[in-house]
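**Student:** Pasting a predicted model and its sequence here:
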Amino acid sequence: MKRLLDELVEKNRYLAKKGKVADYIPALKKANPEDLGICVIDMKEKIYTSGEYRTKFTIQSISKTISLMLAIMDNGAEEVFKRVGMEPTGDAFNSMYKLEIEGISKPLNPMINAGAIVVTSLIKGKNSKEKFARLLNLFRKITCNERLDLNEEVYISEKRTGHKNRAMAYLLKDMGVLKGDVEEVLDVYFKQCSIEVDCIDIANIGLFLANRGKVLKTGEVVTTDHIARIIKTFMVTCGMYNSSGEFAIRVGIPAKSGVAGGIMASVPHRMGIGIYGPALDEKGNSVAGYGLIEDLSRKLNLSIF
């Protein structure tokens, strides 16, 4: 496996030249666009790595999977999906125009920004500090990494420049979909996106979902198989933004990407995969990371279809 990962990392590294690092969040511009790393953890807890797998980056939209899980655990699926839909959009992750189309009364799914902000508003806690602490502790439990924490620089950068997310949140408030104080909800959302991870951390999240909501290392059942299944289904239908359909055909693995360059993937009953490559395509997915996971899926016959 190690030899295969080394081979595939070097094969796909050139693809980074076809993308560019996210620059609309100023702190993300510092990433080296040529970085590419991967971690694979199987159901026997064997860890295989290659490339810049130890490089730290912020989790960004990959956090939407676990915030959704917590919101469902706090409120039940029925209550959550009264406020956010279950359908792919075909639009960019930060698009908001469908929110004003007649007949659409809520964000179409929890993996786009509008839906994720609503989901974050449903996390229970007496204030934004307690809500984020609950979410961060959940991430620490799932990754078995107590040192997981906020990247303060990225958080401040996101909070200062997140004008479109702020506009979305106030529109959602006006629609009656988002409950609570808008700025408090956004504070939690910006913080969850700014949790700092590496490939091993997100591979562990993928492994947790592959293991039906049970942390393999500790044996702790954190959530139900049903909720883990909901998360993985959204990863298939909406997890790679508006290229999710193409990704399902080419790769065939539940996955979630983030604009810092991460891809978290979960192969049910088999493994978790974490990839980092900060050069993005026009849809916000890691260019080299996409190529890497596509090759890996073909080599190991990982497609769930």
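**Tutor:** Looks like it arrived, so ask away. On a predicted model such as this, the values are computed, not experimentally measured, just so you know.
**Student:** From now on I want contacts and neighbour counts done on CA atoms only, so please keep to that.
**Tutor:** Noted.
**Student:** Can you show me the helices along this structure?
**Tutor:** 2-12, 63-75, 77-83, 113-121, 128-143, 152-161, 163-175, 182-193, 199-210, 225-238, 244-250, 287-300 (DSSP state H).
**Student:** Check which residues of the last one are buried.
**Tutor:** Judged by neighbour count (16 or more other CA atoms under 10 Å), helix 287-300 contains these buried residues: V287, A288, G289, Y290, G291, L292, I293, E294, D295, L296, S297.
**Student:** okay, now the one to match up with it:
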Amino acid sequence: MVNAGAIATTDLIKGASATERLKRILDMFRRYTGREHDINVPVFLSEKATGNRNRAIAYLMLNFGMVTDRLEETLDLYFQQCSILVNGHDLAMMAATLANGGVNPVTQERAIDEHYVQDVISVMLTCGMFDYSGEWIYRVGLPAKSGVGGGITAVVPSKLGIGTFSPPLDAKGNSIRGIKVCEDLVRDFGLHLFNVAKPERVLAEWLEGGSSVDVW
């Protein structure tokens, strides 16, 4: 869940053309969030123009046979994927879909095979918050993924998904306020995966009454 892995994963996207591969990615996002998504073209062009570090990583992986030789197409696809527009609600829906065994809880459309959900959220738990991941497991204890745009998507398995958005980042590249919100939610409602005394009744009442953050 860092640049090298994301580029390698993007290289695995099937399709006879760059357009077909991009459509496959956008369709995956649609299944997770329940709506169509667009690419922010200025952000894509900026990513492409300044992405020399990512190119260096990609060519190093090519040298070791970790990616295919259609590298420039894959890099463009990666930069486009980094530029897909989402909001806090979308982040919550992505997490809720994983929490619901890979099925979007609103549209009831399957986004990912149930067999793979465990794999995805396990990697999210151990690596999803960059160099803060160890501290995150200790303090929050939820599978999550942050982005340098300021978003965090966090999964409470079989219960709910949390989406936060606040651009100011800490030194490790994670949203400062997003981490604080997740810490407060986990503390107040016993959501930490390893908490053996979860206040289920309080959580149920809170979900029925709504909340001030985007949670599904």
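**Tutor:** On my side now, so go ahead. Here the structure is a predicted model, which means the values were calculated and not measured.
**Student:** coming back round to it: can I get the helices of structure 1 in TSV with distance to T49 of structure 1?
**Tutor:** Shown next, in TSV, are the helices of structure 1 (distance: least, CA to CA, whole Å):
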stretch	distance to T49 of structure 1
helix 2-12	7
helix 63-75	22
helix 77-83	36
helix 113-121	30
helix 128-143	16
helix 152-161	26
helix 163-175	35
helix 182-193	24
helix 199-210	8
helix 225-238	23
helix 244-250	23
helix 287-300	13
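**Student:** Check the gap between the aligned partner of A58 of structure 2 in structure 1 and G162 of structure 1 for me.
**Tutor:** With TM-score structural alignment as the criterion, A58 of structure 2 lines up with A169 in structure 1. As defined by CA to CA, to the nearest Å, A169 of structure 1 lies at a distance of 11 Å from G162 of structure 1.
**Student:** The two: which has the busier surroundings?
**Tutor:** A169 (25 against 15; other CA atoms under 10 Å).
**Student:** Give me the neighbour count for the residue nearest to the more buried one when sequence neighbours are not counted.
**Tutor:** Once flanking residues are discounted, A169 of structure 1 sits nearest to V182: 6.4 Å by CA to CA, 6 or more residues apart in numbering. V182 of structure 1 is flanked by 17 other residues according to other CA under 10 Å.
**Student:** Map V182 of structure 1 across to structure 2 for me.
**Tutor:** Counting by TM-score structural alignment, the partner of V182 of structure 1 is L71.
**Student:** show me the contacts for its match.
**Tutor:** D11, A58, Y59, L62 (CA atoms under 8 Å, 6 or more residues apart in numbering).
**Student:** can you count the residues close to the equivalent of P278 of structure 1 over in structure 2?
**Tutor:** Superposed on structure 2 with TM-score structural alignment, P278 of structure 1 falls opposite P167. Using other CA under 10 Å, P167 of structure 2 has 17 neighbouring residues.
**Student:** Spit out the contact partners of P167 of structure 2.
**Tutor:** Counting by CA under 8 Å, 6+ apart, P167 of structure 2 makes contact with V148, G149, G150, G151, S175.
**Student:** and with 7 Å instead?
**Tutor:** G149, G150, S175 (CA atoms under 7 Å, 6 or more residues apart in numbering).
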